[in-house]
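Engineer: Just need the structure, nothing else, for what follows:
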Amino acid sequence: MIYPHNFEQKIGFDQIRQLLKDKCLSTLGEERVTDMVFSEQFEAIDEQLNQITEFVRIIQEEDNFPDQYFFDVRPSLKRIRVEGMYLDEHELFDLRRSLETIRDIVRFLQKEDIEEESDTPYPSLKKLAGDIAVFPQLISKIDGILDKYGKVKDNASADLLKIRRELANTTSSISRSLNSILRNAQSEGYVDKDVTPTMRDGRLVIPVAPALKRKIKGIVHDESASGKTVFIEPAEVVEANNRIRELEAEERREIIRILTVFSDTLRPSIPDILQSYEFLAEIDFIRAKSYFAIQTNSIKPILQDTQLLDWTMAVHPLLQLSLAKHGKKVIPLDIELHKDQRILIISGPNAGGKSVCLKTVGLLQYMLQCGMLIPLHERSHAGLFGNIFIDIGDEQSIEDDLSTYSSHLTNMKVMIKNCNERSLILIDEFGGGTEPQIGGAIAEAVLERYNNRKTFGVITTHYQNLKHYADDHEGVVNGAMLYDRHLMQPLFQLQIGNPGSSFAVEIARKIGLPEDVIADASEIVGSEYINADKYLQDIVRDKRYWEGKRQTIRQREKHMEETIARYETEMEELRKSRKEILKQAKEDAERMLQESNAKIENTIRTIKEAQAEKEKTKQARQELADFRQSIEEQAAKDLEGKIARKMEKLKEKQERKKDKKKASPKTDTTVSVPKVEPISTGTLVKIKGQTSVGEVLEISGENAVVAFGSIKTNVKLDRLERSGAAPKKQEPQKSTFVSTQTHDSMYEKKLSFKQDLDVRGMRGDEALQAVTYFVDDAILVGMDRVRILHGTGTGILRSLIRQYLQTVSGVKRAADEHVQFGGAGITVVDLA
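Structural biologist: Next up, the predicted model:
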């Protein structure tokens, strides 16, 4: 149960509906938004939230979801249930495209997730698409009737093909006859030389001057706007033109017959097709809710099938969107209601955010139970309620004879009658609108009824007795909207645990109320009340201070844990680096010893070859053994020194770059550098970092002239290096460079270019300037053919344009348009 009837308007959900409708692609989704209702079914709500969450992933991670054609053809399908009715070409084309979209969506949702090795990455949406028919044969039949532009094909039936061929032949015959009549008239001087047949009311006619209209036998169909030209249908082609009209009527009847036959075959499948469109409507609905969730940073909280509010960083979505336009952010709300803390009494200063807090709870809970994601932190928990009641705003009604307090009492009566342990009540300014003492007493009595019925609720008030009630009774808890006493401004933060002060004295003093008035008011209310209010402010202030301290300690502890973990990681990396240094140093020492052994053996072999005496040989061996021992000792000392130095350097790097992973320093080894011959004239070289090989032609100081193929360039010597390879013959490269920006600009220009130019009514110089720009642009964007509309008239404009086109090198041919499409009134220009 939702109370009252204008509940959605009070919490702002009517605006949410409109925002969702704006994101729908068709009336299919808009109807679902209109029909969206509050639910308390846990499984249904959980499934809806899962569907939206999965679709949000599709929007953010996929780029090929098929949402091109969402057409609502349900009214057309319902109309053709009657025998003899048929879908017209446009309706059939919309049916074909939307059926294709349904088919593609079903395939998309039923695809397997190869990366995750699971059946589908979107299980809830796949379940939604599980038994939806996709009608591939129906799509194929429509493809046999319509072309890609949605027009009936010539070969849709044999009769239609025959009719259209005869229509084309008759039109061609008329054109030939008219041209013959026109040439005779031109030779007799009845018609100007540059006049061509034109079309009027679907009939081919000849333009003639009014004074000469009786020279050509026929029917006058029309005259030009200026009255200087009449359009005559020669008698010789009247019958042929009549035949064209007959053929056009036959063509239309055949098209209707084809569409009627198809509609007859479609009729038995209409119930299944309508079911598929319900699926398309649901996808449009889910898509709209997903885009709204992304816009408001909404998520699915941890949903529980119980009565619970445990929200962290909850945000009012409409307030969030409104403030975002001005570059501001909403202060989030933390609120918790559970079995032991069911009713929250919020107090605090006026304009401190109490009503916003109340509306946030009502709107987000209603959105959630309408199957929408809500803006809060992902660690939040949310439950479900069977009833939601709200009493907010002034419900005065002259028609119903209700005062403000009467309307509040009416709402209290309904809530007391219907609330239970599954209800959520939201009351603003509880007990207000009447004399404070009796109003507060009635409010406390009603609050006791709510508490006894285990009802959940959020209530705002200024009454002290309600604050005391919350302190003295289980299930009810105080909350305060915080206020900065020094800056004298609200903080819009909710703190649960203590009541809030109204800060009436402070606000009055800030506004500038005389000090004697404030003193008299304080004396009237009594020092005990003023002191109690002051103590309450101090408690709130101290609690806020210690809460800040606790947060600071938590942050420092977290920072300390992160620092310890980072140092442990760095020490582990240090130990690994030390092992690698030792290993590398040992390998270097071993290599040095092997080289020494080779030298020793070589010395001994030399001694043997010299046939030295045994004693001298023995002495040489001893000397070499001493030499080997000295090398080993020196290597050990060097190794120890190198390790110490490397470790010291590594520690310094760790200090300088705490958060970056260091590469292990390599052991210093001596590398012999081969002697590099200087670069001279005739040397094959290449620029460092490049592969092109050139030949040095001349050296002047620190610069050299190098030939890379046919190109000579001046390069500094220190940028060159010798190359043993001969220069490769390079293909000539284009010197023109087109930037990406220019390329994109040309592409956009080509897309927006119109192939027809209308210069009718212009003066000669204006028309030539327009044609010049038009032809230049056409050549620039690569058009093959364009048309210039200049009209027939006296023919001067046509002659000027033709003369100019003959001078343009990019124009291959300029000729009259086909008589059926404008004749001499249009010049067709073929471009090179």
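Engineer: going forward, measure contacts between C-alpha atoms and count neighbours the same way
Structural biologist: Fine.
Engineer: sec struct for Leu19, please.
Structural biologist: Classification of Leu19 using DSSP: H, G, I helix; E, B strand; the rest coil returns helix.
Engineer: quick one: the helices in the stretch 251-400 of the chain?
Structural biologist: For the stretch 251-400 of the chain, applying DSSP state H, counting those that start in this stretch gives helices covering 270-295, 317-324, 354-369.
Engineer: Can you give me the distance of the residue nearest to Ile52 when sequence neighbours are not counted to Glu278?
Structural biologist: Among residues not flanking Ile52 along the chain, Ser290 sits closest, at 5.5 Å (CA to CA, 6 or more residues apart in numbering). Distance of Ser290 to Glu278, given as CA to CA, to the nearest Å: 18 Å.
Engineer: now whichever strand or helix holds Ala519, how far from the chain's geometric center?
Structural biologist: Ala519 belongs to helix 515-525 when assigned by DSSP states H and E. With CA atoms, centre = their mean, to the nearest Å as the basis, helix 515-525 stands 59 Å off its chain's centre.
Engineer: Could you name the helices and strands sitting against the helix or strand that that helix is followed by?
Structural biologist: Counting by DSSP H and E, the next helix or strand C-terminal to helix 515-525 is helix 527-609. On a contact count with 3 or more CA pairs under 8 Å, 6 or more residues apart in numbering; DSSP states H and E, helix 527-609 meets helix 614-656.
Engineer: To compare with the earlier structure, here is another sequence to fold:
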Amino acid sequence: MNEKVLDTLEYNKIKDQLAGFLTTDRGHEIVQNLQPSGDYAVVDQQLKETADGADIVRLAGEIPIPKLTEISPYMKRLKIENAALSGTELAHITKLLRAVKTVSQFFEDFKNEEVTLRTVPKTVAKLTLMPDITTRMVQSIDDDGRVLDSASSQLRAIRRTIEQTQSNIRTRMGKYLKGSESKYLSEPIITVRDERFVLPIRAEYKSHFGGIVHDQSASGQTLYVEPSNVVEMNNQLRRDQLAERTEQRRILAELTEMIRPYRQELLENMNLVGQLDFVNAKAKYAHQSGAVLPKISTENVVNLRHARHPLIAKEKVVPNDIKIGADYQTIIVTGPNTGGKTITIKTVGLLQLMGQSGLFITADEESQIGVFDDVFADIGDDQSIEANLSTFSSHMDNIIAIMKQLTDKSLVLLDELGAGTDPKEGAALAMAIIDAIHRSGCEMIATTHYPELKAFAYNRPGIINASMEFDVETLRPTYRLLLGIPGQSNALNIASRLGMPEQIVQQAKSFTDSENQDINNMIAELTSQTKRAHDEADELATELSEATKLHADLQKRFDQYQNQKDRLQEHAREQANEIVEKAKHNADKIIADLHRKQRQVGKTTVKENELIDAKGALNQLEVAPSLKRNKVLKKEKAKHNFKAGDEVLVKSYGQQGTLIRQEKNGLWDIQLGILKMQIEEADLEKVGKQAQPKAKYQTHVSRTRSTGMSPTLDLRGHRYEEAMYELDRYVDSALLAGYPTITIIHGKGTGALRKGVTDYLKRNSRVKSFGYSAPNAGGDGSTVVQFK
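Structural biologist: Reported below is the predicted structural model:
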């Protein structure tokens, strides 16, 4: 791809925005070297990679990649025998090793998600895990490059000795800070000079105090003196500190030797993590800008739906539908300036460059791009004082260079073609250039304000007119592209609406060519018809969207009704069967009693067949009960005919509340005491306004057993706002259920969720205490909460 078009279309600004989402030095290097590709397979692969990143961002937030410094300079030093790395350098390598482990575990967990990734798992599979080396490095070096006590038992012992010696020195010197000796001090503090503990002594008491002078103040009034009774202790401290440094150097050398054989693996890991960082950035940039995955045409058919310029704020830019490459290969956009022609062709070019770089494009779903071997653009005023070129000469120089390089697989964008010279000659030259480029078979979009090109486009196969809509009523451009309609001159109409005397306007019209007047009238009519068609299409689209939404809502409610109906009928049938079973039991008792009495009195008072018929009729009530007029069923239906203001029982909590409203998702907002919650309709039962839950449902044990809630809330994969909402709702539910303790799993990741959970728990007055789980139960990836 030629460098000039990247500057012309401001491609580097897209890269700058993309770089804002990176966390690694290698990721920045990848973005810096990013270029559009003209290879279909490469573009397809890169877009699939971005689609994987978008799925990960949607489902899990993002790939957990920390800020990583480039390690390639350290790896070069490792080629030198006996060269040792510093603590800071080893800390950067440790961060990489830890990141590789975290990323590998992240993708292992991601296998449980609902989507199958296309290309990213292949990158992850190339990562080299070094568990033993990672463990050793993590135990030895902290993030700031300091050697940890756990690096060796000898270092730990030396540091404990140093701490003890320092404590003894401070204890002994502390006696000088109080009592009669304190009057010799400039101020009652213990300080350090030349790595030895000293006291600030007034200069006039030097001979009285004694000791070794190590320094003095700028005024000479204060001497920093090491008391005689701590000299040997300071000497011992110094010896221990030297031993500590020697042991630290030994450990750093040992760690360096440990990783020296793995230079290539570490470099490859750095490259792979940088590539995953790039995937993260592409996905997050697409999410922020509202970009979508485009289709790719092997025939270079471009179909951009509601395309918008990515560098203009979404709320300000006017989206346009742009098609080229199928029925026509050349678009000539005519009409006056300030109508948005330049932005439109820049949008097409920049979206093509983004798509061919593996980035999502700012357009609607189902948009399609081509894969051009090169994109050429001549846009703007390239007047060059140094080269003594006018605007016209500069444009011609660019166009000549473009015509020498283009192929039938190229895309050419020309702005204000033929401008800067005599109008008639400029128009003629513009037509000749368009004809020549069109014959090459490439695709081209050219803008011009020459009216001669309107008829030229109309008479050429494969070329179509277009214009930017202009609202004569408001005297403002709408920035909407109208394909198939040439631009019209609005100078006389605008002058008239601005108050130009009608006599002058009419005289001006008499000076214009009648043919041009007819063309303008025709264009005005076409524009009016097209605008009406667009407005009607927009109105129909809105109505269709509303109808679709209504249909979906009705379907959802119908499905809920069907599910509830079947459940209610089954429940009513069970209750009816219970009544019948009870009646059968009583009937059996009566019949048995009658038989007993018959045997006692020795005579038959009731015929046997009558008894059998009566029992059979009772049995039929259980096999096929008629529920159409069943009072039990009617009563159950009445319990579930909800409306705002009804008093209801939340069955899962055993609590009574008041319905507020039903949300679009089917859930009911309900006020439970001081709490407001969203509950599924199936979990509600209407009760009388004076009804109260029985006491047995209020006990701690009953609520805990009836809820069916898990004592653990897993927030991993949730966005921050969603997670905080779920946490608030869950804690309310746990309090209602009577749980004394719950566990909240927030993961480690970037720490944002963990901090949000901690802040929320600090604010909640019902929380007695909380802290991280035990190391074998998740560590700082989960928090255990105890309620009051």
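Engineer: Turn the helices of the stretch 251-400 of the first structure into CSV, columns for mean neighbour count.
Structural biologist: Formatted as CSV, the helices of the stretch 251-400 of the first structure follow (neighbours: other CA atoms under 10 Å):
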stretch, mean neighbour count
helix 270-295, 21
helix 317-324, 16
helix 354-369, 22
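Engineer: Can you say which of those is nearest to Gly475 of the first structure?
Structural biologist: Nearest to Gly475 of the first structure among those is helix 354-369; the distance by CA to CA comes to 18.3 Å.
Engineer: which residues touch that closest one?
Structural biologist: 11-13, 38-40, 45, 314-316, 333, 346-348, 373-375, 384, 388, 390, 426-428, 458-460, 481 (CA atoms under 8 Å, 6 or more residues apart in numbering).
Engineer: Find the residue closest to Ile437 of the second structure in space, skipping its chain neighbours.
Structural biologist: Closest to Ile437 of the second structure by CA to CA, 6+ apart is Met403, at 7.1 Å.
Engineer: which element is that neighbour on?
Structural biologist: Short version, using DSSP H and E: Met403 of the second structure is in helix 391-405.
Engineer: corresponding residues in the first structure for the helix or strand following that helix?
Structural biologist: Heading C-terminal from helix 391-405 of the second structure, the first helix or strand you meet, by DSSP H and E, is strand 410-414. The alignment of strand 410-414 of the second structure onto the first structure (TM-score structural alignment) covers residues 423-427.
Engineer: circling back to that earlier point, from Asp397 of the second structure, how far off is the residue nearest to Ile437 of the second structure?
Structural biologist: For Met403 of the second structure, the distance to Asp397 of the second structure equals 10 Å [CA to CA].
Engineer: cool, and Val317 of the second structure?
Structural biologist: In terms of CA to CA, Val317 of the second structure sits 32 Å off from Asp397 of the second structure.
Engineer: What residue in the first structure is paired with Lys346 of the second structure?
Structural biologist: Taking TM-score structural alignment, Lys346 of the second structure has Lys359 as its aligned residue in the first structure.
Engineer: what residue of the first structure matches up with Tyr479 of the second structure?
Structural biologist: Taking TM-score structural alignment, the alignment pairs Tyr479 of the second structure with Phe492 from the first structure.
Engineer: go on, Ser357 of the second structure?
Structural biologist: Aligned partner of Ser357 of the second structure by TM-score structural alignment: Cys370.
Engineer: Now the nearest residue to that match once chain neighbours are set aside: which helix or strand?
Structural biologist: Leaving aside its sequence neighbours, Cys370 of the first structure sits nearest to Phe38 (CA to CA, 6+ apart; 4.7 Å). Here Phe38 of the first structure is covered by no helix or strand, with elements defined by DSSP H and E.
Engineer: Count the residues that sit near the equivalent of Ala427 of the second structure over in the first structure.
Structural biologist: Residue pairing (TM-score structural alignment): Ala427 of the second structure is matched to Gly440 of the first structure. Counted with other CA atoms under 10 Å, the neighbours of Gly440 of the first structure add up to 21.
Engineer: Quick one: residues contacting Ile216 of the first structure.
Structural biologist: So Ile216 of the first structure contacts Ala185, Ile232, Pro234 (CA under 8 Å, 6+ apart).
Engineer: who wins for most neighbours among the residues you listed?
Structural biologist: Among those, the one with the most neighbours (other CA under 10 Å) is Ile232, at 25 neighbours.
Engineer: for the aligned residue in the second structure for that residue, helix, strand, or coil?
Structural biologist: Using TM-score structural alignment, the partner of Ile232 of the first structure in the second structure is Val225. Using three-state DSSP, the structure places Val225 of the second structure in strand.
Engineer: Could you look up the SS state of the nearest residue to Val225 of the second structure once chain neighbours are set aside?
Structural biologist: Once flanking residues are discounted, Val225 of the second structure sits nearest to Val213: 4.4 Å by CA to CA, 6+ apart. Taking three-state DSSP as the rule, one finds Val213 of the second structure in the strand state.
Engineer: Val213 of the second structure maps to what in the first structure?
Structural biologist: Using TM-score structural alignment, Val213 of the second structure pairs with Val220 in the first structure.
Engineer: who's in contact with that match?
Structural biologist: Val220 of the first structure touches Val230, Phe231, Ile232, Glu233, counting by CA under 8 Å, 6+ apart.
Engineer: Would you confirm that the second one contacts Leu204?
Structural biologist: No: between Phe231 of the first structure and Leu204 no contact is recorded; they are 9.1 Å apart, counting by CA atoms under 8 Å.
Engineer: Which strands or helices does the helix holding Met403 of the second structure pack on?
Structural biologist: Contacts defined by 3+ CA pairs under 8 Å, 6+ apart place helix 391-405 of the second structure against strand 374-378.
Engineer: swap the cut-off to 10 Å and go again
Structural biologist: Packed against helix 391-405 of the second structure by the contact rule (3 or more CA pairs under 10 Å, 6 or more residues apart in numbering; DSSP states H and E) you find strand 374-378, strand 410-414, helix 423-439.
Engineer: So which residues make contact with the last one?
Structural biologist: Outside helix 423-439 of the second structure, the residues within contact range by CA atoms under 10 Å, 6 or more residues apart in numbering are 329-332, 392, 399-400, 402-403, 406-408, 412, 414, 416-422, 443-446, 448-453, 456-457, 460, 462-463.
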